[in-house]
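> requesting a structural model of the entry that follows:
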Amino acid sequence: MIPLLDLKAQYASIKGEIDAAVLGVLASAQYVLGDEVARFEQEFADYCGVRHAVAVNTGTSALHLALLAAGVGPGDEVITVPFTFVATVSAICYTGARPVFVDVEPSTLTMDARQLEAKITPATKAIVPVHLYGQMADMDEIKAIADSYGIPVIEDACQAHGAEYKGARAGSIGLSGCFSFYPGKNLGACGEGGMAVTNSDDQARTMRMLRDWGQEQRYHHILKGFNYRMDGIQGAILRVKLRHLEDWTEARRAIGHRYSTLLGGSTVVKTPMELVGRRHVYHVYAVRSRDRDGLRRVLNAEGIQSGLHYPIPVHLQKAHADLGHQAGDFPVSEEAAQDVMSLPIYPEMTMRQVEIVVETLEHAYVD
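The predicted structure follows:
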């Protein structure tokens, strides 16, 4: 069996550190926020190259608070992409704003900046590019357009811990960057967790209040806030894992590059593209095939797991039918949803396992 990811292997490799960190929080009884979370915030801010990091309970909460702190509310519009996990769009809806979609570019499946300006209206209050699968969107073009209209950019970096664009870390280019620490992420908690990072003092102050019932000091509620606080145990665990993140990232990159080398001449699948000037951290190794479902059956029969990220774009989800879109509105996203599949990738994966996956793919029968 070759799993899509192996969280047990990761835990086994750092078990002593994790166990000690958890026991330390239990002994301190700082179960919500507390010293471990505060230290993790500072360490993660340093890692991203920003001034502030605000720890929350999920990546969705990070997006929600970043948008609210940027002034987004009912009647506003927020531009994003339809080829993403639904949480990106849900966070926009939580503010009362309306999601407006821009299709993705074929090479990276991130926001097509060439289509962005045409979607901007007087109601546009934020732009949310999604750094998909571990590679950042075209931030130069997106930021230039946004700045020309005075519109803030909120980076959805939930799949891009440690990714870079021309030397700048994910989350450090826009007004805020938002991360998820869901267990399967490159930096994953043992449960839920999220973070919003920013260089803006005002943005950070507002997000800190909003995550904790809108209070800046106990029982003094300045804003109508939420209970989005991070648990102390998750903060301690993530501090341990952050120390290993760069090693894990380089392992992922080596595996991704090995896949791409072995599949370089493949007639079975099309490999992902890592663009010049971008550090791809391979949260997902997504290939494309016209016979995706057939290939997945072949892999499964040989004990090799695969994944779908994502089989239905958000504009065609029943939950968002109220937006009024239909098939054909965003053709690149719709085509990707039909032919993208994710191959196993995790830092503990061996190169022999990579070779077995590739051999299985290459020997599959495809019409």
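> CA only for contacts and neighbour counts going forward, please
Fine.
> you'd agree residue 338 is up against residue 311?
Yes. Checked against C-alpha atoms under 8 Å, the pair residue 338 and residue 311 is within contact range at 6.3 Å.
> near residue 350, how many other residues are there?
Neighbourhood size, residue 350 [other C-alpha atoms under 10 Å]: 13.
> what's the answer for residue 119, then?
Counted with other C-alpha under 10 Å, residue 119 comes out at 13.
> how about residue 167?
Around residue 167 there are 10 residues (other C-alpha under 10 Å).
> and the end-to-end length of stretch 297-311?
One end of stretch 297-311 sits 16 Å from the other (C-alpha to C-alpha, to the nearest Å).
> contacts for that stretch next, please.
1-4, 83-85, 286, 296, 337-338, 340-344, 357, 360-361, 364 (C-alpha atoms under 8 Å, 6 or more residues apart in numbering).
> and this one, so I can compare the two:
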Amino acid sequence: MKIPFVDLTSQYHTIKKEVDEAISKVLEGGVFIGGKPVEAFEKCFQNLYDTKHCIGVGSGTDAIYITLKMLGIGPGDEVITAANGWISTAAAVTQTGATPVFVDIDPSTYTINVNLIPKALSSRTRAILPVHLYGQSAHIRKISEICEAHNLFLVEDCAQAHLTEENRVKAGTFGNAGIFSFYPVKNLGSYGNAGCIITEDDHLATEIRTFANNGALKKHHHTMEGINSQLDTLQAAVLNVKSKYIEQWNAQRIKNAALYASLLSETDQIHLPTVRKDTRHTFHLYVIRTKRRDALKEYLEEAGIQTAIHYPVALPNLPAYRHLNTKPSDFPVATQYQNEILSLPIYPEMTEDMIYLIIEKIKSFFGK
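Predicted coordinates for the structure are as follows:
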């Protein structure tokens, strides 16, 4: 049996009729920018999060950049974020002209270490940009308290945390704005690039929508210079279908994670994901750690089981951030973990037999 890391084709076949009809309706209607599908999805996502505003944009990366830009963040400013994760988070900070300031991660949750944030604050700090990583909520309430105490903006990167919660409150609703990616492999994924921003702030929502639409809410009435970052109508149509299943899919991911945990808990050479008390981890990724990561990955690949590494190099250790003059030793946990983390398949369409096989192979590897 071959087990892919993700299987979007299998998911498509479970909702094929609805997706095909939604796409066909857009094609027949001849409207490919804006229109009712976009309006419907924004309303749908707004209701999912019980928030006042949802603005669809072209990608999760755009969502971060646009939000920071409209909060007035730019050259001379600093934005604190986590030392691990996908580069888009930090790159969007740089796009505004500001400087990302990396903070090492919590050894248990892999999200930003809230206890190290105060040391990273300076007179130039304007915002904190925590990443709810792998489906795990950052310590967002504590981060919110730091932002309030220091008059900082709080922008939550929820690209990997659709409907993740802390104390029954959804990640993305604690700060000035929450940003989301609907990249195809996300828990709620489109069939291309797509993203959105949620906020309770009326003024910020208007600024974001204006800037993302070439600086105009009405065609040819430009109140500012903006960019062209709109949620594609076809992608919105797909997301309208998929959004009906996101709770079901998340529940299956959580169930799969529980099965992994119950059967791998006695494997001494593996560290399993932690689920913090009073949080809902939605398991975008199921990330284990082992000192023998590379050998295990190769062994599983030979057995027909695909895995991945999220992420093989901590962000401040990348050549792209050499100009910040930091050292790997400045981020000891992120630097150590980049050599140990391994993502196992976790998608909702997995069968129990597939998970049992993965576990069998992992135990076989460590039993050699």
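> follow-up on the earlier one: for ChimeraX, what selects the buried ones among the contacts of stretch 297-311 of the first structure?
In ChimeraX syntax, the buried subset of the contacts of stretch 297-311 of the first structure is picked out as below (16 or more other C-alpha atoms under 10 Å):
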select :2,4,83,84,85,286,296,337,338,340,341,342,343,344,357,361,364
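> all the helices of the second structure, in order from the start?
Remark: helices assigned in the second structure by DSSP state H are 8-14, 16-29, 36-48, 60-70, 88-95, 117-120, 140-150, 202-212, 233-242, 246-264, 293-302, 332-337, 352-367.
> out of the ones you listed, deepest packed?
Highest mean neighbour count of the helices of the second structure: helix 60-70, a mean of 25 (counted as mean count of other C-alpha atoms under 10 Å).
> average offset of that one relative to the first structure?
Mean deviation of helix 60-70 of the second structure from its aligned counterpart in the first structure after superposition (mean C-alpha distance after the TM-score superposition for the first structure): 0.7 Å.
> other SSEs contacting that helix?
If you count contacts as 3 or more C-alpha pairs under 8 Å, 6 or more residues apart in numbering; DSSP states H and E, helix 60-70 of the second structure packs onto helix 88-95, strand 153-157, strand 177-181, strand 195-199, helix 202-212.
> rerun that using 6 Å as the cut-off
Using 3 or more C-alpha pairs under 6 Å, 6 or more residues apart in numbering; DSSP states H and E, the elements in contact with helix 60-70 of the second structure are strand 177-181.
> how far off strand 195-199 does the strand it packs on point, in degrees?
With axes from the mean of the first three to the mean of the last three C-alpha atoms, to 10 degrees applied, the angle from strand 177-181 of the second structure to strand 195-199 works out at 160 degrees.
> chain center to strand 177-181 of the second structure: distance?
Taking C-alpha atoms, centre = their mean, to the nearest Å, the mean C-alpha location of strand 177-181 of the second structure is offset from the chain mean by 8 Å.
> also stretch 251-268 of the second structure?
21 Å.
> distance check, residue 349 of the second structure against residue 277 of the second structure.
Distance from residue 349 of the second structure to residue 277 of the second structure, by C-alpha to C-alpha: 27 Å.
> tell me which of these two has more neighbours.
residue 349 (18 against 8).
> which residue in the first structure aligns with the more buried one?
Aligned by TM-score structural alignment, residue 349 of the second structure pairs with residue 348 of the first structure.
> same thing with residue 322 of the second structure?
Counting by TM-score structural alignment, residue 322 of the second structure lines up with residue 321 in the first structure.
> ok, how many other residues are close to the residue nearest to its match when sequence neighbours are not counted?
Distances taken as C-alpha to C-alpha, 6 or more residues apart in numbering put residue 315 closest to residue 321 of the first structure, at 7.2 Å, once the chain neighbours are dropped. For residue 315 of the first structure, the neighbour count with other C-alpha under 10 Å is 27.
> and for residue 107 of the first structure?
There are 11 residues near residue 107 of the first structure, going by other C-alpha under 10 Å.
> so what does it match up with in the second structure?
By TM-score structural alignment, residue 107 of the first structure lines up with residue 108 in the second structure.
> roughly how far apart are the residue lying closest to residue 281 of the second structure once chain neighbours are set aside and residue 282 of the second structure?
Of all residues beyond its chain neighbours, the one nearest residue 281 of the second structure is residue 136 (4.8 Å), with distances taken as C-alpha to C-alpha, 6+ apart. Note on residue 136 of the second structure: its distance to residue 282 of the second structure, by C-alpha to C-alpha, is 7 Å.
> do you know how far the nearest residue to residue 94 of the first structure once chain neighbours are set aside is from residue 176 of the first structure?
Leaving aside its chain neighbours, residue 94 of the first structure sits nearest to residue 64 (6.8 Å; criterion: C-alpha to C-alpha, 6+ apart). Noted for residue 64 of the first structure: a distance of 11 Å to residue 176 of the first structure, by C-alpha to C-alpha.
> then residue 21 of the first structure?
According to C-alpha to C-alpha, residue 21 of the first structure and residue 176 of the first structure sit 29 Å apart.
> ditto for residue 292 of the first structure
Applying C-alpha to C-alpha, the value for residue 292 of the first structure to residue 176 of the first structure is 36 Å.
> go on, residue 93 of the first structure?
Taking C-alpha to C-alpha, one finds residue 93 of the first structure at 18 Å from residue 176 of the first structure.
> please apply the same query to residue 251 of the first structure.
Going from residue 251 of the first structure to residue 176 of the first structure by C-alpha to C-alpha gives 28 Å.
> ok, residue 355 of the first structure next?
39 Å.
> which residue in the first structure lines up with residue 46 of the second structure?
Matched across to the first structure, residue 46 of the second structure falls on residue 45, judged by TM-score structural alignment.
> got a list of what the residue nearest to its match when sequence neighbours are not counted touches?
With sequence-adjacent residues excluded and distances taken as C-alpha to C-alpha, 6+ apart, residue 45 of the first structure is closest to residue 53, at 5.2 Å. Taking C-alpha atoms under 6 Å, 6 or more residues apart in numbering, we find residue 53 of the first structure in contact with 41, 45, 196-197.
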